[in-house]
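Trainee: Got a predicted model here, sequence first, then my questions.
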Amino acid sequence: MRIDEAAEAYLRHLEQVRRLSPATVRAYRSDLAGLHAACGDSELADIDLEALRDWLWQAVQRGDSRATIARRTAAVRGFFAWATETEAVDADPSLRLVSPKRGKTLPKVATAETLDELLTAMAEAAAAGDPGALRDHAVLELLYGAAVRVSELCGLDIDDLDPDRRTVRVLGKGAKERVVPFGLPALRAVEAYLVRGRPVLAARAVEPGGTTASALFLGARGGRLGPRAVYDLVSRRLGPELGAQVGPHALRHSAATHLLDGGADLRAVQEILGHASLGTTQIYTHVSSERLTASYRLAHPRA
C-alpha cells in the first residue's frame, strides 16, 4: 500500500471510528501530506526510521516551532501504530522517533479592565444598529463570557441558547457536548443582535432558509460565520491592546484566568472549558501566579 492510500484510510478511521473533530483531522491531514511530499509515492512498508528522522529534520531546517514538530511526531506515531495494528506494515518504524519537548509558554491574557473598555466601546458602536457591529459585539461578549472555542462558537445554532438560564450548549472536541453559563452583558448583546442584526444578515443569504438558517452567527453574505472571520475580528480589536498577533483563544485564556483570579474552583473551570484533563486547565494557575508576582514586584516597597 502506498503512503498516500494508507494516509487516506487512516484519516477515514479518525473521522468515522475515533470521531475526532474536523480541525484535528485537518491537522493530521496536513502533517501526513508533508510526509507524503518528503517520501514521494513510496510504499508504506519502505518507510524506515531514518526517513522519518529526515522528514522532521527538514522541518527543523525550515524553522518550524517545537510545538509543530511535536505535533507532527505525534501524528506519524498514531499513523504507524494504526498501520501496524491493521497489518499494513510488519513493524512500526516510529517507535524510536524522539519528540522535542514543547517550550513552556504561557498564554497571552488581557486584563479585565482592557476587556471592559473594549466591550464597552463595541456596545456603543453596536447601538447605532449596524448589523455587523451588533454581531461583532455579540461574538466577543460570548467568546469571553462563555470561554468557548472559536469552532464551538461558529457551530452554534439559535436553539443552543437558553436565555432564561443564561447557558449555551456547545459541541466540543471529540464531539463532546457541554452546557456552559454566560453573563448578562453577553445575553444583552446576543439578544440585540438576534432582534436587529441577524435578520438583516439572513436576508442577504444566497439561499434563504438553507442549511445555515439555524446558525446563530451569520457572515456578511448571510452564511454561517466562519472561524477565519472571527480570527480577523479578534486580531483587529484585541491585537493592538496586547501588542501581539492574537486570536479568539486569547479571550478564552483571559476568561479562564479571570475566573481563577476571582476565586473559582479549578475543577469548575475545567468543566466550563471542556478540558478532558485537569492538567490542561492548570496552566491558568501559572498565569494567575505570574500576574500576582508581577503585581507584587510593581507594588511592594521591598520587592
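Mentor: Looks like it arrived, so ask away.

Trainee: can we go C-alpha only for contacts and neighbour counts from here?
Mentor: OK.

Trainee: Helices of the stretch 51-200 of the chain, start to end?
Mentor: For the stretch 51-200 of the chain, the helices identified by DSSP state H, counting those that start in this stretch occupy 66-85, 112-126, 131-146, 150-154, 184-192, 198-202, in order along the chain.

Trainee: buried stuff in the fourth one?
Mentor: Taking 16 or more other C-alpha atoms under 10 Å as the basis for neighbour counts, the residues of helix 150-154 that come out buried are 150-151, 153-154.

Trainee: quick one on the thing from earlier: CSV for the helices of the stretch 51-200 of the chain, including distance to K176?
Mentor: Compiled in CSV, these are given as follows (distance: least, C-alpha to C-alpha, whole Å):
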stretch, distance to K176
helix 66-85, 21
helix 112-126, 29
helix 131-146, 16
helix 150-154, 11
helix 184-192, 23
helix 198-202, 28
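
Trainee: Return the most buried member of those helices.
Mentor: Neighbour counts averaged per stretch over these are highest for helix 131-146, at a mean of 24; criterion: mean count of other C-alpha atoms under 10 Å.

Trainee: Against which helices or strands is it packed?
Mentor: In terms of contact count using 3 or more C-alpha pairs under 8 Å, 6 or more residues apart in numbering; DSSP states H and E, helix 131-146 is assigned the packing partners helix 112-126, helix 150-154, strand 177-181, helix 184-192, helix 198-202, helix 227-242, helix 249-261.

Trainee: ok, structure two:
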Amino acid sequence: MPDNVLQFLHLEERQAVSVVLKYKAKLIDKGLKEATVNRRLAAVKSLVEMGRKLGACHYTLADIKGEKVTSYRDTTGVDAGTFEQILRQCDRTTLAGKRDYALLRLLWGNALRRNEISQLSLCDFDPGSRTLRVLGKGRGSQSEMVDLGAATVEAIADWLDAKGGNSSPDAPLFSALDFANSGHRLTGDGICKIVVRHSEKAGIKKQMSPHRIRHSAITAALDATDGNVRKVQKLSRHKNLNTLMVYDDNRGRDQQDVTEMLDGMF
C-alpha cells in the first residue's frame, strides 16, 4: 500500500472522519453531482472496511452520510395528434408501410418497449382473443398476456397476411425487409430507426425513440383516465407504482396553477 494510504488508515477515528468530511466538502465545492460524490465516498469507506479486516485500522466511517440524490426522469413525449402525424407517414400500400404502421400502433396502444417487440414471435400473437404474449422487462423467462386494441390487431394481421412466407410459430412477428437481413428478426436498433425515420418525415422536432413513444402513451393514458395511476399501471406494467407517479407528477402543472392563483391575489 502507498504510504499515504497507510498513514490515513493509522489515524484515530476522529482524525479520519475529519479528513473525509473535508474531502467531501471539496468534492461538493467542485460542483460534482451528488451521485459522483457518493461513489467516491463509497470507495473510501470500502478502503477502510478492507483495512479493518486486515487489521490496518480500527475505526469506521459509518457515521459519514452520502448526499441525497434527487433523480429526475424525463417522461415528456408527444400528444396523440402529433403521433397521428407519425402514423400517417406509413405508406400502407407497401409491405414496409404495413409493417411500420402495425409496429407503431403496438408501441402506442400497449406502451411496449422496443426489446419486448423485438422478441415477439408469431406464436405470441392471437388475433382471435386479441392478445399478445410479452416477455416483460426484468421477468426472466416469464411472459405475460396483454390485451390488444381492435385497430392494432387489424394492423398486425394485415402485415402478416401481406408478408406471407415463414409461418413457423417461432418466426419473428416483425422482420427486417432489407436485402441483407430480409426475414430476420427486427432488432431493437431497427425498431428505433423506423420510429426516427417516420418522425422526421412528419416534421417532429423532438428527438423520438420507441421509449419516447412509450412515455407519450403512458402520459396520454393518465390524461385520459384523469390520473388513475392504478389503472394505467396495467398498461405500463411498472412493478413499482412510485415509478408511474413520476409520470403523473411530470404531466401535472400544479406549481404553475398555484403560482397563477397567488399572482392574481393582488
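Mentor: Okay, I see it. All values reported here derive from a predicted model rather than from experimental measurement.

Trainee: ok, back up a step: would you format the helices and strands packed on helix 131-146 of the first structure as CSV with distance to A9 of the first structure included?
Mentor: Formatted as CSV, the entries for those read as follows, by distance: least, C-alpha to C-alpha, whole Å:
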stretch, distance to A9 of the first structure
helix 112-126, 45
helix 150-154, 25
strand 177-181, 27
helix 184-192, 42
helix 198-202, 39
helix 227-242, 27
helix 249-261, 32
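
Trainee: from the chain's centre, how far out does the one helix or strand L262 of the second structure maps to sit?
Mentor: Taking DSSP states H and E as the criterion, L262 of the second structure maps to helix 254-263. Computed by C-alpha atoms, centre = their mean, to the nearest Å, the chain-centroid distance of helix 254-263 of the second structure equals 31 Å.

Trainee: what about L32 of the first structure, how many neighbours?
Mentor: 23 (other C-alpha atoms under 10 Å).

Trainee: in what helix or strand does it lie?
Mentor: In this assignment (DSSP H and E), L32 of the first structure forms part of helix 22-39.

Trainee: residue range for that helix in the second structure?
Mentor: With the alignment judged by TM-score structural alignment, no segment of the second structure is matched to helix 22-39 of the first structure.

Trainee: ok, residues contacting that helix?
Mentor: With C-alpha atoms under 8 Å, 6 or more residues apart in numbering as the test, helix 22-39 of the first structure has contacts from 3-4, 7, 11, 14-15, 47, 51, 55, 72, 75-76.

Trainee: And those residues, which two are furthest apart?
Mentor: Using C-alpha to C-alpha, the two most remote members of the contacts of helix 22-39 of the first structure are E15 and A51, lying 27.0 Å apart.

Trainee: helices or strands next to the helix holding L262 of the second structure in the packing?
Mentor: In terms of contact count using 3+ C-alpha pairs under 8 Å, 6+ apart, helix 254-263 of the second structure is assigned no packing partners among helices or strands.

Trainee: hmm, back to that, arrange the contacts of helix 22-39 of the first structure in TSV, one row each, with distance to K108 of the first structure as further columns.
Mentor: Rendered in TSV, the data for the contacts of helix 22-39 of the first structure read as follows (distance: C-alpha to C-alpha, whole Å):
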residue	distance to K108 of the first structure
I3	39
D4	38
A7	35
L11	32
L14	31
E15	32
I47	40
A51	37
W55	31
R72	24
A75	27
V76	30
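
Trainee: Out of these, which end up buried?
Mentor: 3-4, 7, 11, 14, 47, 51, 55, 72, 75-76.

Trainee: With distance to G222 of the first structure added, can I get these in CSV?
Mentor: Listed next are those as CSV, based on distance: C-alpha to C-alpha, whole Å:
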residue, distance to G222 of the first structure
I3, 40
D4, 37
A7, 36
L11, 31
L14, 32
I47, 47
A51, 47
W55, 43
R72, 37
A75, 36
V76, 39
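
Trainee: which non-adjacent residue is nearest the most centrally placed residue in the second structure?
Mentor: With the centre of the second structure defined as its mean C-alpha position, the nearest residue by C-alpha atoms, centre = their mean is H211, 6.0 Å away. What sits nearest to H211 of the second structure in space, not counting adjacent residues and going by C-alpha to C-alpha, 6 or more residues apart in numbering, is R113, at 6.3 Å.

Trainee: which position in the first structure aligns with that neighbour?
Mentor: Counting by TM-score structural alignment, the partner of R113 of the second structure is R149.

Trainee: Quick one: closest of the helices of the stretch 51-200 of the first structure to K173 of the first structure.
Mentor: Closest approach to K173 of the first structure among the helices of the stretch 51-200 of the first structure is made by helix 150-154 (8.8 Å; C-alpha to C-alpha).

Trainee: could you say what helices and strands that closest one packs with?
Mentor: Counting by 3+ C-alpha pairs under 8 Å, 6+ apart, the packing neighbours recorded for helix 150-154 of the first structure are helix 131-146, strand 167-171, helix 227-242.

Trainee: what sits up against that helix?
Mentor: Applying C-alpha under 8 Å, 6+ apart, the set of residues contacting helix 150-154 of the first structure from outside is 139, 143, 170-172, 216-217, 224-227, 230, 248-249.

Trainee: let's go with 10 Å and repeat that
Mentor: Where contact means C-alpha atoms under 10 Å, 6 or more residues apart in numbering, the residues beyond helix 150-154 of the first structure that reach it are 21-23, 139, 142-143, 146-148, 168-173, 215-218, 224-231, 247-249, 251-252.

Trainee: How far does stretch 160-168 of the second structure sit from its chain's centre?
Mentor: Using C-alpha atoms, centre = their mean, we find the averaged C-alpha position of stretch 160-168 of the second structure to lie 31 Å away from the chain's own average C-alpha position.
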